[in-house]
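K.L.:
Need the 3D shape of this:
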Amino acid sequence: MGCGAAERGRVQTRPLLFPFLLSLFCPALSELIRYKIPEEMPTGSVVGNLAKDLGFGVRELPTRRLRISSEKPYFSVSMESGELLVSGRLDREQICGKKPVCALDFEAVAENPLNFYHVSVELEDINDHVPKFAHISSELHISESTKPGARFILGSAHDADIGTNSLQNYKLSPNDHFSLVNKEKSDGGKYPEMVLKTPLDREKQKSYHLTLTALDSGHPPLSSTAQIQVLVTDANDNPPVFSQDVYRVSLPENVHPGTTVLQVTATDQDEGVNSEITFSFSEAAQITRFKLNSNTGAMTTIDTLDFEEAKEYSVVLEARDGGGMVAQCTVEIEVLDENDNVPEVLFQSLPDLIMEDSEPGTHIALLKTRDKDSGHNGEVICKLEGDIPFKIFTSSKNTYKLVTDGALDREQNPEYNVTVTATDLGDPSLSSSSSVTLRIGDVNDNAPIFHQASYFVHVAENNPPGASIAQVSASDPDLGPNGRVSYSILASDLEPRALSSYVSVNQDSGVVFAQRAFDHEQLRSFQLTLQARDQGSPALSANVSMRVLVGDLNDNAPRVLYPALEPDGSALFDMVPRAAEPGYLVTKVVAVDADSGHNAWLSYHVLQASDPGLFSLGLRTGEVRTARALGDKDAARQRLLVAVRDGGQPPLSATATLHLIFADSLQEVLPALSDDPLPSDPQAELQFYLVVALALISVLFLLAVILAVALRLRGSSITKAWDCFQSEVVVPPNYSEGTLPNSYNLCVGHTGKTEFHSLKCSDQLSSGQDILFSDFAGTLFPLSNSNESTSHQQAPPNTDWRFSQAQRPGTSGSQNGDETGTWPNNQFDTEMLQAMILASASEAADGSSTLGGGAGTMGLSARYGPQFTLQHVPDYRQNVYIPGSNATLTNAAGKRDGKAPAGGNGNKKKSGKKEKK
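P.N.:
Okay, the predicted model is just below:
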């Protein structure tokens, strides 16, 4: 604001100083805006355009939010025009009393940015108060002997206005005996004195009625009157005389009630009653503060004095003698200031919240100090108490600004109790404290923090889908949305498309759910990266890793790899030399378990054995060894039913059937099999007969249908009808031309009840003939070599050649199990055997089997030629690791027990006996 606009008049600006002097003080007035208005302006009157004087544009007003900071709401600012308006009654006499200059000082506060402007509005006095007399009528006794020139002090009037509007003159109604003289007190106040011009004569006139008029010099002037009754008394020639016309005394304001102020004295030269003097106050208003002894003239205090209320008192005393003559004197009492008022601190423009990201030096509030004392007693110094990130500095006299003096952190201190201590410079000094609570507003300056650096979760496999497997938790010390955390999966080592099908996380609670049942054998563990994000703007986040370990359960039964059934369903057998010594390694049961740990720790147990004492089985290795030498009475064919159990709880198991034949050469296999008849089973025979009867009925029905068709067509014969039952032997493709250097006699064998019956070939079997033995599918494999080149036509097969009566399937427990390979005689053994067969068949079907009936495998199927020898067959028992065991099969068939096998020892052959379907 320019220097020319530093002060305001009633309506427009008017300079108070000369332009050249005002230019010298321009820097000092740059922050002070002054206006001058008359008192008693109506509410809503315009004092001046404050916004314009501050240099604000009209468009800035909504954002700057200009307002008035004052103790009393005398003024307000129009938010639309920026004009300073009168909002309360401005009574100069009530606000400032008799002060020559009445100025209301306050601050104008503007925001965005926060700043304070000092404004002073001077109230000009108007002539709104009439001079008033304390008594509108009074009596004055004057002795007739009073000489002309005698003076009498009349009662004065009081005018609340100042300057020219205050009491200026007294007038007395015209008369011949009295005149009026205007007197002035030391404080500037005026009082009237009546002067006797001519002697009085009681006998001529006893009384006079006079009118005293008090006038001011206002526009228009105001006045009031008081009636004076002058009574002429008998002669009392000498009036009382005070020792002093004016008494002056100083009193500290903190004197106790009853303290003697002074004692006035007066004398009267008369005698008798006319010389008896009594003292009194000429004005009754002084009685409220002081007390006067009418006899002694001692004046004392009635109540405590207050310098801040009245700095001085002017008291008029009267001395009246017994004759009615009166003398007056003035007592001037000066009240001395004492430091008896505690300074005060007032907070103004306090914000509701202080944002924690406020920069140091940000204006917070305006502080004003107030001390009613004067001089040094009224000078105040402020300081902040405690170690807080705020400070205050002086803005102007008795005004301070509170600003930030450091970084704020709501999470550490959500609020500060700011205490300001104000101390004056009196002796002794007085002080007071004022406190205010400043609340810190939240800013999103804290990212979520997980309660753990990383998470390791153990989940047992086969868990129910949708189950909770873990919960992550993060905290954010911020408030509201800034501290509200949501969770999500940010990344994982799973396929992105498969992630949602494995796990999910609740965004509110952080609970991690499994979306599917985990399989330890397919997924051992996986890694997740979880994110916690708050709802602030901008949002902050934190990541944490979670390792999910899928624990193993015993949900996989052991799987027997060896021995296993051929893909065509035939079983294998192992040949043992007849001269095998005790401890000879016959074979080894090889099994695996897809589980881990104890669940895959396998143990091997013998469930059934043809001769329990002939063989021993390694508990952990699965090695089958001879326990003793073969005796003469021991059967050449032995059967072991081995159970493989894992270490889980509860344990799971699988079974394997071993067919062992004691023989020194391959040629001994068939006689050994035929010499070991199978025991008959009445129930099996009954089933066999039922099947045969059903087959015969079916054949008779088919023959009837064929004959009916033949008779109808008349083109067929009985011979041709019977030819349909003839079958040919199909030689496997491995027996191609060039692979069979010698001729073979083909013969299809079948089993009867308990022994092998030779088929009707051209000749009976002899040592020089080659025999092809059939498995389940009818595939032929050689049992012996022949040098003969003749071949025999195979007879049509019998429909029942595949099964013996003991091998036909029946209900569980209907057959008696023995070493001949018949169906187990109890349900447990049946179920274990069925599981073994299904596992072997599944392995053969998908081509994954390496131990069994493929070409060149240990199964020794029919797809090899006569020139095939055992050295062409790899021993799959070498280097086989058994989970859960430290045993590894390393012995080759040709190195068993350090001895070379004789006659094909250790070779695995198909069982000469047909397996049951």
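K.L.:
drop to CA atoms for contacts and neighbour counts, all remaining ones
P.N.:
OK.
K.L.:
tally of neighbours for Gln638?
P.N.:
Gln638 is flanked by 24 other residues according to other C-alpha atoms under 10 Å.
K.L.:
Then Ile153?
P.N.:
Neighbours of Ile153 (other C-alpha under 10 Å): 22.
K.L.:
Could you do Ala498 as well?
P.N.:
Residues lying near Ala498 (other C-alpha under 10 Å) number 9.
K.L.:
and it, helix, strand or coil?
P.N.:
At Ala498 the chain is in helix, as set by DSSP: H, G, I helix; E, B strand; the rest coil.
K.L.:
now swap in Leu670 and tell me
P.N.:
Relying on three-state DSSP, one would call Leu670 helix.
K.L.:
Second input sequence below; structure requested for side-by-side comparison:
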Amino acid sequence: MFGFQRRELGISRLLLWLLLLEFWEVGSGQLHYSVLEEAKHGTFVGRIAQDLGLELEELVPRLFRVASKTHGDLLEVNLQNGILFVNSRIDREELCGQSAKCSIHLEVIVDRPLQVFHVDVEVKDINDNPPVFSLREQRLRIAESKQSDSRFPLEGASDADIEENALLTYRLSQNEYFSLDSTNSKQIKRLSLILKKSLDREKTPELNLLLTATDGGKPELTGIVQLLVQVLDVNDNDPEFDQSEYKVSLMENAAKETLVIKLNATDRDEGVNGEVTYSLMSIKPNGRPLFTLDQNNGEVRVNGTLDYEENKFYKIEVQATDKGTPPMAGHCTVWVEILDTNDNFPEVTVTSLSFPIREDTQPSTVIALISVSDLDSGVNGQVTCSLTPQVPFKLVSTFKNYYSLVLDSALDRETVSAYELVVTARDGGSPSLWATASVSVEVADVNDNAPAFAQREYTVFVKENNPPGYHIFTVSAQDADAQENALVSYSLVERRVGDRALSSYVSVHAESGKVYALQPLDHEELELLQFQVSARDAGVPPLGSNVTLQVFVLDENDNAPALLATRAGSAGGTVSELLPRSVGAGHVVAKVRAVDADSGYNAWLSYELQPAAGGSRTLFRVGLYTGEISTTRVLDESDSPRHRLLVLVRDHGEPALTATATVLVSLVESGQAPKASSRALVGPASPEAALVDVNVYLIIAICVVSSLLVLTLLLYTALRCSAMPIEGACAPGKPTLVCSSAVGSWSHSQQRRHRVCSGEGPPKTDLMAFSPSLPPGLNKEEEGERQESGSSHPGQPRQPNPDWRYSASLRAGMHSSVHLEEAGILRAGPGGPDQQWPTVSSATPEPEAGEVSPPVGAGVNSNSWTFKYGPGNPKQSGPEPKKQTQVSFLLRRKGEASQPRQ
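P.N.:
Purely as a prediction, here's the structure:
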């Protein structure tokens, strides 16, 4: 095994030696070329293929290629013509630096058979680098005491090129102080400046020179460096004052540290040689230390008390010395003249103060006594006093140099609570001297302001059935007074609410003003609670004011529908009716009547027939909003003789509350039917049943009178409309007030002379339209028309939009427990009296769809509906289709069946 491996190793080594020998024989030749650095791309270097003896057509098949270990991309061979050319930028300084010789070694390789050639391309230098100084400027510091011919070495420039291109010569800019000397020592050139003339820093503190280096290339390149020569100072100048003598005038009794004069001595030297310090030589005549001299800035100041009567002149001798070596000095004299002056200030004394003063103090009251004095004599001692302007006080002179501070006008603490008075005393000297004294006058409060509310009246909305102690509102009154005069307490202004005291309903916290409901409020019992809250301060005597609170109790659906009593009914809401078999479709069997004590949607009632045995639901139906039970078809012999009908009465509250009435209908032959109609209101027995008989006669009388009134109005309207153009619409009539209950629920209506049609045939004579409108003065109108078909094709009202609302004040004014017989407006017609109820329109999310609003405040026999069309409804009428129109219609007389529209 080992022998076999050794034989293979020997054979491999033999082949390797043979291959190296072949390479040596083939590649023993070498070519030399030269190229200038920075040559452009494509510059010709040599015909390498021709020089190597290779045919051009062999270059590609034999895979002719050029390789270099480090710079293979600088040179390239064109395989079409065999020319070696410059491929990219060649920088000799980058390749070889300062080396004198620089070349690129290439290996040319061809295959089939394999051959290797060596090529050296010499890169020749061109003058492409200017001389460069290491610094942009050179600074030299030379003392002005240096002698002529002194030498100062300089740093030379360097050039990246070689040979002649790097041979540098220097020259210096023209000047009168320096020359340039350059010597060669061992191939190193040394530069130095030679001082030709002595320097004077005070004359020439600095010199700016230019040193230029030029190489030997063609064209030659240059480099420049700036030489900044700073001349150093020598202490060769004395300090000098602006003047040799100074004269100064100074007032007597000048305060200590008062500036007398500021001396200034200058030295033309610089640095410490030009820094000057000052000192006093002597002070005459007495030599006392009455003055001081600052040694750094030369300020002469007063150090003692000067008196004109003692000395009128002072002589001060001052010396200025620099800090050079040796130091040099200069001198001057200062003459100080003392002037007489008014040097005593007036004095002000305030006595007999009576502070603070009440704001109700009467004018002319003396507040304080003031005295003034001045130690000077003559005019300098004559003093006059004055007071701060625009204050309700004045000064009254009582004797020489004595004054009284008097109240001049009324005070108001709420406007100004304190005064800072300044009394000024001024003498008659020249210049005049004055002194001031401050007097603080505090104004004491008097209870002259009552507590005040931000508003005279507040409106509060509270839902009924609130918990006891519920916080309703917070009243707050502000008192402009101070301390106890501004301490406000609250209380109720007691009154009777019905037969009960106000304090049984609400209470108010005496300190915070929070109003609480002491018991649950009931909208059906009390819709509006109006009372007053009193705010009273703690002053003596106390002052107070009242504010009115209007608390509207908002309705909640807390009352279920109540069935009205019936004459023929029995307890439990059950009634029996006899129905002849000969009646046709649409015959009214009975009418369920119910009321709801709530308001608005909570009192809007609807009726529906519950499923019962025997197919009664297919034989009978109930009006959704009238409660009328009628037949749906003609009776036949196969119908059961007895039917038990369950009518569910539901309000529209959240959640809805219901009541159930039972109607027992017995089918009899025509001869067995009672002569008088037995239809009656269904409901549990109540105390109201005894009054029904009396109400029937009252209703009949009202119907007769109303019929005459309606007939008159119809004739008047027909005459007016016949006198107008056929194509013109009737103009709106005078607005009338339509009342719906005894407590004054109302809606404003405006009669319109529109012909209300059902789409085909003549107008119906038993239909009257009322268009609700806003009260006069409100610029708003709604127009439109819509009809509801009879009971055979009932117009089902849209479910009320959840966003339907109406104002709490209107809700508080509407009474929902009034049924038809207690109603507002009755209309005469063939079928008996009908009632018009006020309506509230509900919002609809579809602007083009119609909407129906129920009567407000009642759920029984509500024959008035409001239909509202959007601007895109084709049923809209009127000249302005963009406006919404709202029209209220009275339905047909009771019991009359209408044909469905085709």
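K.L.:
Drop the TM-score for these two in here.
P.N.:
Once the chains are laid over each other, their TM-score by TM-score structural alignment, normalised by the length of the second structure reads 0.40; 407 aligned residues with a C-alpha RMSD of 4.7 Å.
K.L.:
Any figure for the gap between Gln687 of the first structure and Phe756 of the first structure?
P.N.:
20 Å (C-alpha to C-alpha, to the nearest Å).
K.L.:
Which residue of the two possesses the greater neighbour count?
P.N.:
With neighbours defined as other C-alpha under 10 Å, Gln687 of the first structure and Phe756 compare such that Phe756 has more, 21 against 17.
K.L.:
and Asn184 of the second structure, what does it touch?
P.N.:
Arg190 (C-alpha atoms under 8 Å, 6 or more residues apart in numbering).
K.L.:
Kindly recompute the last result at 10 Å.
P.N.:
With contacts defined as C-alpha atoms under 10 Å, 6 or more residues apart in numbering, the neighbours of Asn184 of the second structure are Arg190, Leu191.
K.L.:
tell me which element it falls in.
P.N.:
In this structure, Asn184 of the second structure sits in strand 178-185 according to DSSP states H and E.
K.L.:
And the next helix or strand past the biggest helix by length in the first structure?
P.N.:
Longest among the helix segments of the first structure by residue count, using DSSP state H, is helix 682-713. Sequence-wise, the next helix or strand downstream of helix 682-713 of the first structure (DSSP H and E) is helix 718-723.
K.L.:
what residues does that following helix touch?
P.N.:
Contacts for helix 718-723 of the first structure (C-alpha under 10 Å, 6+ apart): Leu703, Ile706, Leu707, Ala710, Pro796.
K.L.:
so what's the second one closest to, chain neighbours aside?
P.N.:
Pointing back at Ile706 of the first structure there. Distance criterion C-alpha to C-alpha, 6 or more residues apart in numbering; nearest residue to Ile706 of the first structure, sequence neighbours excluded, is Ala721 at 7.2 Å.
K.L.:
Could you list the buried residues of the longest helix of the first structure?
P.N.:
For helix 682-713 of the first structure, burial by neighbour count (16 or more other C-alpha atoms under 10 Å) applies to Gln683, Ala684, Glu685, Gln687, Phe688, Ile706, Leu707, Ala710.
K.L.:
Tell me which two of these sit farthest apart.
P.N.:
Farthest apart among those by C-alpha to C-alpha are Gln683 and Ala710. That separation is 40.1 Å.
K.L.:
Do a quick rundown of the helices in the stretch 601-750 of the second structure.
P.N.:
616-619, 692-722 (DSSP state H, counting those that start in this stretch).
K.L.:
highest average neighbour count across those?
P.N.:
Between these, helix 616-619 has the highest mean count of neighbours, a mean of 17, where neighbours are mean count of other C-alpha atoms under 10 Å.
K.L.:
Give me the helices and strands touching it, please.
P.N.:
strand 606-610, strand 628-631, strand 642-650 (3 or more C-alpha pairs under 10 Å, 6 or more residues apart in numbering; DSSP states H and E).
K.L.:
mind checking which of these is nearest Ile702 of the second structure?
P.N.:
strand 628-631 (22.5 Å).
K.L.:
Which helix or which strand is home to the nearest residue to Thr459 of the second structure once chain neighbours are set aside?
P.N.:
The spatially closest residue to Thr459 of the second structure, leaving aside those adjacent along the chain, is Gln550, at 4.8 Å (C-alpha to C-alpha, 6+ apart). Following DSSP H and E, one finds Gln550 of the second structure within strand 544-554.
K.L.:
Gln834 of the first structure too?
P.N.:
With DSSP H and E as the test, Gln834 of the first structure turns up in helix 827-845.
K.L.:
before we move on, the earlier item: next, give me the two most distant ones among the contacts of helix 718-723 of the first structure.
P.N.:
Greatest spacing in the contacts of helix 718-723 of the first structure, by C-alpha to C-alpha: Ala710 and Pro796 (22.6 Å).
K.L.:
thinking again about what came up before, of all the helices and strands packed on helix 616-619 of the second structure, which gets the most neighbours per residue?
P.N.:
Among these, strand 628-631 has the highest mean neighbour count (mean count of other C-alpha under 10 Å), at a mean of 24.
K.L.:
Mind giving me the packing neighbours of it?
P.N.:
Here strand 628-631 of the second structure touches strand 588-591, strand 606-610, helix 616-619, strand 620-622, going by 3+ C-alpha pairs under 10 Å, 6+ apart.
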